[in-house]
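Chemist: everything below, folded, please.
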Amino acid sequence: MSSKRPTVADVLALKGRNQLTMLRVTTLEEAEAAQKAGVEMLSVPPELMTDPRFRDAAPDCFTVPGGDKSVYVTKDECLGEAFRMIRAGADAVYCAAGLDTIRTLRAEGVPVCGHVGLIPSKATWTGGFKAVGKTAESAFQVWKQVRTLEEAGAFAAEIEVVPAEVATAISKRTSLFMISMGAGAGCDAQYLFAEDVLGAHRGHYPRHAKVYRNFAAEYDRLQRERVAAFAEFVADVEKGVYPGPGHVVRIPRDELDRFLNDLAGA
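Modeler: Modelled structure (predicted):
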């Protein structure tokens, strides 16, 4: 792939040839790091997509904005938001709303990435936050979801927490660009959240996450340094050593004398 940002056609042309990488990033710093590291695809919240600095940070990353809130809006609201994202420089939009909405987006020329398997906003229908497709019947339901997304006009789908064998078989039989989040290596891209990759929180890490750094420990260290610095500031004020001579401005002596004389006569 060239250094130029790929189009939907470029992405689809890579299906079955090699796996791309995708990260969910939420800050400009993460976006810039992903660009420099060679990550090909990004998922971003809408507010990051519309930040005018975003494309300077990640000019070459194929970017798909969206989130679970896209499920609970009307078709017109979804279409308006999609147009807003495309104008901001998005390459496609994520949509877990109904098939009619996806058809409408496709009819307007908006590239759509759907979602199958464990869909967080719809997890109540599949038994909560757990793997989907561990029986023949439920695996076939995932396949049917993929087929309906194809028919509705999506170009890609995230397949989340589905057995690797199931996801591989589906990916081989669909024209959709399949993005694996916890669905094994037989799809077209591997997708993780930046906060998991960075070890940036102390909560639960999903089975499929791989933690490459320990930012949580670094945040703890920075917090200790923050408290220490604030305490030193308090102590300096109490001892009278802040502000010192280098922290204030001065007035020439003759100007000060004139001011004090004027003040005395006021």
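
Chemist: C-alpha only now, for contacts and for neighbours.
Modeler: OK.

Chemist: what about the strands in the stretch 151-266 of the chain?
Modeler: For the stretch 151-266 of the chain, the strands defined by DSSP state E, counting those that start in this stretch cover 156-160, 177-181, 189-193.

Chemist: what do you get for the stretch 1-150 of the chain?
Modeler: Counting by DSSP E, counting those that start in this stretch, the strands of the stretch 1-150 of the chain are 20-24, 41-44, 62-65, 93-94, 112-117.

Chemist: and of those strands, who's closest to D254?
Modeler: Nearest to D254, of all these, is strand 41-44, at 60.5 Å by C-alpha to C-alpha.

Chemist: so what does the closest one touch, helix or strand wise?
Modeler: Secondary-structure packing of strand 41-44 (3 or more C-alpha pairs under 8 Å, 6 or more residues apart in numbering; DSSP states H and E): strand 20-24, strand 62-65.

Chemist: can you redo these as TSV with mean neighbour count?
Modeler: TSV is the format used below for these (neighbours: other C-alpha atoms under 10 Å):
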stretch	mean neighbour count
strand 20-24	21
strand 62-65	25
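
Chemist: want to throw those into a markdown table with distance to K210?
Modeler: Formatted as a markdown table, those follow (distance: least, C-alpha to C-alpha, whole Å):
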| stretch | distance to K210 |
| --- | --- |
| strand 20-24 | 12 |
| strand 62-65 | 22 |
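
Chemist: wait, which of the ones you listed is closest to K239?
Modeler: Across these, K239 has its closest neighbour in strand 20-24 (48.0 Å, C-alpha to C-alpha).

Chemist: alongside the first, I'd like the structure of this one:
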Amino acid sequence: MEQKTTVQTLLKMKKAGKRIAMMTAYDYPTARLLDEAGLHVLLVGDSLGMVVQGHTTTVTVTLDDIVYHTKMVSRGAQRALVVADMPFLTAHLSETEVIRAAGRLMQDGGAHAVKIEGGSHLAPVVNRLVEAGIPVMGHLGLMPQSVHAIGGFTVQGRTRESAQRMLADAIALQEAGAFAVVLEMVPAEVAGYITKRLRIPTIGIGAGPQCDGQVLVFHDMAGFTDGYIPKHNKRYANLAETILSAARSYVEEVTSGAFPGEAQTVHLKPEEWKDLEPLFADHTLETKRR
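Modeler: This next block holds a predicted model:
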């Protein structure tokens, strides 16, 4: 087995020009498979609100939700670094409450690090968490928790002003002690420039190929999501169709009586049935008397 991925591993990968593969995971079996596949980082994202819970945004996800799913993922990850999202508003509470929330993700959930959405204004929070021994990954560009404020899931950093602000935010997070920054839905040119300016890795999603790593939502990668598929997503399999076909076959076999067949059936040995048969016969007679 390869060595465990740590925060320092990612920093060394950046320095060596090695790409970082990151994907979301929300349960034990998925985490186990992705870990075995070689993912460097597993993110217990608040995207679970949309792809697991069926909501239209991530805003509804609670700290308890993230802790619950992180517990499962951390059990399945033997090698990958497990990062847990700080859900809506938790990074904007008092210093004590922020540390307590992040601490729960690590102590109760088993996360190795937390991810926070926000720029320069959260640098003091990041610094305090790092001082408390909690590794922090930043998140800039499209920030799903702020979707109502920014007016939807739109590309960020298209103007000179917004691109400069994003760079300043990334540097501020770096100087506060963040070990990496996710750049979501950012023009490739802007993401590439920020990547070159930072000492810490950038993880892109819809931010082009120049980032130090990439992250995808598992359900998008595996073909579970339907409807509108963002340009930056790539479907590597169509597990939804496979599961649908298998489930339909199961329904057909159950309703036709084909399942369970002889291969799925356990029988008594003749001597066992000989011993039990009178008991069932007596029970039948007793039932009739009643």
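
Chemist: quick one: TM-score?
Modeler: The TM-score (TM-score structural alignment, normalised by the length of the first structure) is 0.82; 254 aligned residues with a C-alpha RMSD of 3.1 Å.

Chemist: out of the strands of the stretch 1-150 of the first structure, the one nearest L260 of the first structure is which?
Modeler: strand 41-44 (59.8 Å).

Chemist: which residues touch the closest one?
Modeler: 20-26, 31, 61-66 (C-alpha atoms under 8 Å, 6 or more residues apart in numbering).

Chemist: so L222 of the first structure versus E160 of the first structure, what's the distance?
Modeler: Going from L222 of the first structure to E160 of the first structure by C-alpha to C-alpha, to the nearest Å gives 34 Å.

Chemist: which one of these two is surrounded by more residues?
Modeler: Taking other C-alpha atoms under 10 Å, L222 of the first structure and E160 do not tie; E160 has more neighbours (24 against 12).

Chemist: ok, the more buried one - contacts?
Modeler: E160 of the first structure touches H115, V116, G117, L118, I119, S180, M181, G182, A183, counting by C-alpha under 8 Å, 6+ apart.

Chemist: thought the fourth one was touching P163?
Modeler: This means L118 of the first structure. No: counting by C-alpha atoms under 8 Å, L118 of the first structure does not reach P163; the two are 11.1 Å apart.

Chemist: for the alignment partner in the second structure of Q190 of the first structure, which residues are in contact?
Modeler: Aligned by TM-score structural alignment, Q190 of the first structure pairs with Q214 of the second structure. Residues near Q214 of the second structure by C-alpha under 8 Å, 6+ apart: R19, I20, A21, M22, I203, G204, I205.

Chemist: and which of the residues you listed is nearest V7 of the second structure?
Modeler: When those are ranked by distance to V7 of the second structure (C-alpha to C-alpha), I20 comes first, at 11.6 Å.

Chemist: look up how far V215 of the second structure lies from that closest one.
Modeler: As judged by C-alpha to C-alpha, I20 of the second structure and V215 of the second structure stand 9 Å apart.

Chemist: check I116 of the second structure too.
Modeler: Per C-alpha to C-alpha, I116 of the second structure is found 15 Å from V215 of the second structure.

Chemist: those two: which has the busier surroundings?
Modeler: I116 (27 against 22).

Chemist: just to revisit the earlier point, what do L118 and P163 of the first structure both touch?
Modeler: Listed as contacting both L118 of the first structure and P163 by C-alpha under 8 Å, 6+ apart are A131, V132.

Chemist: quick one, which of these two is more surrounded?
Modeler: Ranked by neighbour count (other C-alpha under 10 Å), L118 of the first structure and P163 place L118 first, with 26 against 19.

Chemist: any idea how far Y94 of the first structure is from the residue mapped onto G141 of the second structure from the first structure?
Modeler: Using TM-score structural alignment as the criterion, G141 of the second structure maps onto G117 of the first structure. From G117 of the first structure across to Y94 of the first structure, the span is 15 Å (C-alpha to C-alpha).
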